[in-house]
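J.: The following block contains a protein sequence and its predicted model.
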Amino acid sequence: MDFFQAFSWVNIRFLFDGLMVTIQVAVLSIILSFIFGGILGVIRYMKIPVVSKIVGLIIDIIRNLPLLLIIFFTYFALPQIGIQFSIFGSAVAAMTIFESAMLSEIIRAGLLSVPPGQFEAGRSTGLSYFQTLYYIVFPQGIKLMIPPLVSQFISLIRDTSLAVIISLPELTHHAKIIYAQDPTAVLPMFFAMTLCYFVICYSLSLLANYFEKRLAV
């Protein structure tokens, strides 16, 4: 097969369907992990007796596990205790669990980077603890969080390809089906996957640079 013949309309449409699943998994995982990661990061930042230490221990365990193991756990192990997910749900759950642990540390570090005097100044004006966090500490810390947050989001997008192990019909899975039917399409499919991942991740990095400059003003 000629290089360009591999990009027939049927194959392009099939790859596009896989790309849409990749984007859906990534977007849902990013939103959920940012929410849960933010909650966990704030809990650790607040240093609540016992609770913060337990949360910290759980986060450290998850951060030191391979994402592939977590994907296997959500798809194969959780049904054994009555928690059943679809393939799509298992992928999103695994990505969310793993990324929440990663993001919680980034958010906690960003909050800790704000000088303590800023927090004390906010409290002295009559703001509550959470109002001080929301209006004073978080806006200053987010400037330092953006680069590592975006880097983690980009890693998440690339890591969606690991869900091919549970047959999630995402980009890599569909590309594998195409070149499994015709081995001469291996190079074109790898080129297509490379281009898709590059465009998504590079666009995200450009968007992050834009917001970082806006916040710096």
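T.: Yep, it's here.

J.: make it CA atoms for all contacts and neighbour counts henceforth
T.: Noted.

J.: which stretches of the protein form helices?
T.: Along the chain, counting by DSSP state H, helices occupy 9-46, 51-63, 67-72, 87-112, 116-124, 129-132, 138-159, 171-181, 186-216.

J.: Just tell me which of those ends up closest to Q80.
T.: Minimum separation from Q80 across the helices of the chain (C-alpha to C-alpha) falls at helix 67-72, 12.2 Å.

J.: and the closest one, what does it pack onto?
T.: helix 87-112 (3 or more C-alpha pairs under 8 Å, 6 or more residues apart in numbering; DSSP states H and E).

J.: Adding mean neighbour count and distance to I165, write the helices of the chain out as TSV.
T.: Formatted as TSV, these follow (neighbours: other C-alpha atoms under 10 Å; distance: least, C-alpha to C-alpha, whole Å):
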stretch	mean neighbour count	distance to I165
helix 9-46	19	14
helix 51-63	15	20
helix 67-72	18	8
helix 87-112	23	10
helix 116-124	14	46
helix 129-132	15	42
helix 138-159	18	12
helix 171-181	19	9
helix 186-216	14	17
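
J.: try this one next to it:
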Amino acid sequence: MSFLEMVDTYWVFFLIGRYPHGPLGGLALTLLLASAALLLALPLGLLLGIGRVSPWRVVRWPVTALVFVVRGTPLLMVVFWAYFFLPSLTGVKTGQFPTMLMALVVFDAAYLAEIVRAGIQSLPKGQTEAARSLGLPYLSTLRLVLLPQALRHMLPSLVNQFVSTIKETSLGYIIGLTEVSFIATQINTQVFTLPTQVYLVLALTYFVLCFGLSRLAYRLERRLSERATRPVWNAVPVPQTLTSRAPA
């Protein structure tokens, strides 16, 4: 089988797996898993990030410990715990997609917490002091003053985290999740004579996705930096007046 024949035969399988005659898989499942994980991790990461900068130690210390433990644990270990260890404790075995989704949500939330923390702490302290001098409590200062400004600065980092999440979905291969790398392996098993071409297509797929999102993050960063350096007000140009020569 030639390379073009392989593409013509398996391109639908590569994109959506056996859907609609079976479960969704391939590239569509990879994008769905990464998007769902990031969307579900956003509120949890926001809460953990706020806890990281909390003035109350009873909140800050446990949240900091949780974030450090998750960030210091390989995602592969989190997937193994969620798929093998938790069912032995709870007696309830989850499928590959929910297991991988839970692992990615926990993992991404810890990294998003650090993004939120850095975004809040990057703001000038005068923002907090001005809000508190107006009588706003701490939580209102966060909600009305700090978070709206910090979220704008966090947009490039959020896009980069989405790029990382797309690459992390490939670990679903170890529990049999039919994401795009698992589908590529199945295609290679069926063709068997074109391993270089099969995995080159897989590598190019990841590259196009991740490079495109990285360029989006770069554009967002440039736009935000240009907006930050733009003057608040522009001087109004003085209109040129036509002067007539006085008669001699």
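T.: Noted; the coordinates are in hand. For clarity, every value in this text was computed on a predicted model and none was experimentally measured.

J.: Just give the TM-score of the two.
T.: Once superposed, the chains reach a TM-score of 0.91 (TM-score structural alignment, normalised by the length of structure 1), with 216 aligned residues with a C-alpha RMSD of 1.8 Å.

J.: Now tabulate the helices of structure 1 in JSON lines and tack on distance to L78 of structure 1.
T.: Output for the helices of structure 1, formatted as JSON lines (distance: least, C-alpha to C-alpha, whole Å):
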{"stretch": "helix 9-46", "distance to L78 of structure 1": "18"}
{"stretch": "helix 51-63", "distance to L78 of structure 1": "16"}
{"stretch": "helix 67-72", "distance to L78 of structure 1": "9"}
{"stretch": "helix 87-112", "distance to L78 of structure 1": "9"}
{"stretch": "helix 116-124", "distance to L78 of structure 1": "42"}
{"stretch": "helix 129-132", "distance to L78 of structure 1": "35"}
{"stretch": "helix 138-159", "distance to L78 of structure 1": "21"}
{"stretch": "helix 171-181", "distance to L78 of structure 1": "23"}
{"stretch": "helix 186-216", "distance to L78 of structure 1": "30"}
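
J.: residue in structure 1 matching L177 of structure 2?
T.: In structure 1, the residue paired with L177 of structure 2 according to TM-score structural alignment is L168.

J.: I'd assumed F88 was in contact with its match.
T.: Yes - taking C-alpha atoms under 8 Å as the definition, L168 of structure 1 is a contact partner of F88 at 6.4 Å.

J.: Tell me how many other residues crowd the closest residue in space to P79 of structure 1 that isn't next to it in sequence.
T.: Nearest non-adjacent residue to P79 of structure 1, counting by C-alpha to C-alpha, 6 or more residues apart in numbering: F85, 7.6 Å away. Around F85 of structure 1 there are 16 other residues, counting by other C-alpha atoms under 10 Å.

J.: Trace F85 of structure 1 over to structure 2, please.
T.: Using TM-score structural alignment, F85 of structure 1 sits opposite T94 in structure 2.

J.: Hmm, its match is touching Y83, no?
T.: Yes - counting by C-alpha under 8 Å, T94 of structure 2 touches Y83, with 7.2 Å between them.

J.: List the superposition-based mean deviation of stretch 153-161 of structure 2 with respect to structure 1.
T.: Compared with structure 1 after fitting, stretch 153-161 of structure 2 has a mean deviation of 2.8 Å; criterion: mean C-alpha distance after the TM-score superposition for structure 1.

J.: dump the residue contacts of the aligned partner of M46 of structure 1 in structure 2.
T.: Aligning on TM-score structural alignment places M46 of structure 1 opposite S54 in structure 2. Counting by C-alpha atoms under 8 Å, 6 or more residues apart in numbering, S54 of structure 2 touches R60.

J.: mind checking how far S54 of structure 2 is from L44 of structure 2?
T.: 15 Å (C-alpha to C-alpha, to the nearest Å).

J.: cool, L209 of structure 2 as well?
T.: For L209 of structure 2, the distance to L44 of structure 2 - C-alpha to C-alpha - is 25 Å.

J.: same deal with A34 of structure 2?
T.: 16 Å.

J.: and the equivalent of L27 of structure 2 over in structure 1, what is it in contact with?
T.: Matched by TM-score structural alignment, L27 of structure 2 corresponds to L19 in structure 1. With contact taken as C-alpha under 8 Å, 6+ apart, L19 of structure 1 is in contact with E170, L171, C196.

J.: With M102 of structure 1 instead?
T.: G37, I59, R63, Q152.

J.: Show me the two of those that sit farthest apart.
T.: Farthest pair in the contacts of M102 of structure 1, by C-alpha to C-alpha: I59 and Q152, 15.5 Å.

J.: ok, average deviation of stretch 33-40 of structure 1 from structure 2?
T.: Using mean C-alpha distance after the TM-score superposition for structure 1, the mean distance for stretch 33-40 of structure 1 is 1.0 Å.

J.: ok, and what's touching that stretch?
T.: V55, M95, T96, I97, E99, S100, A101, M102, L103, S104, E105, I107.
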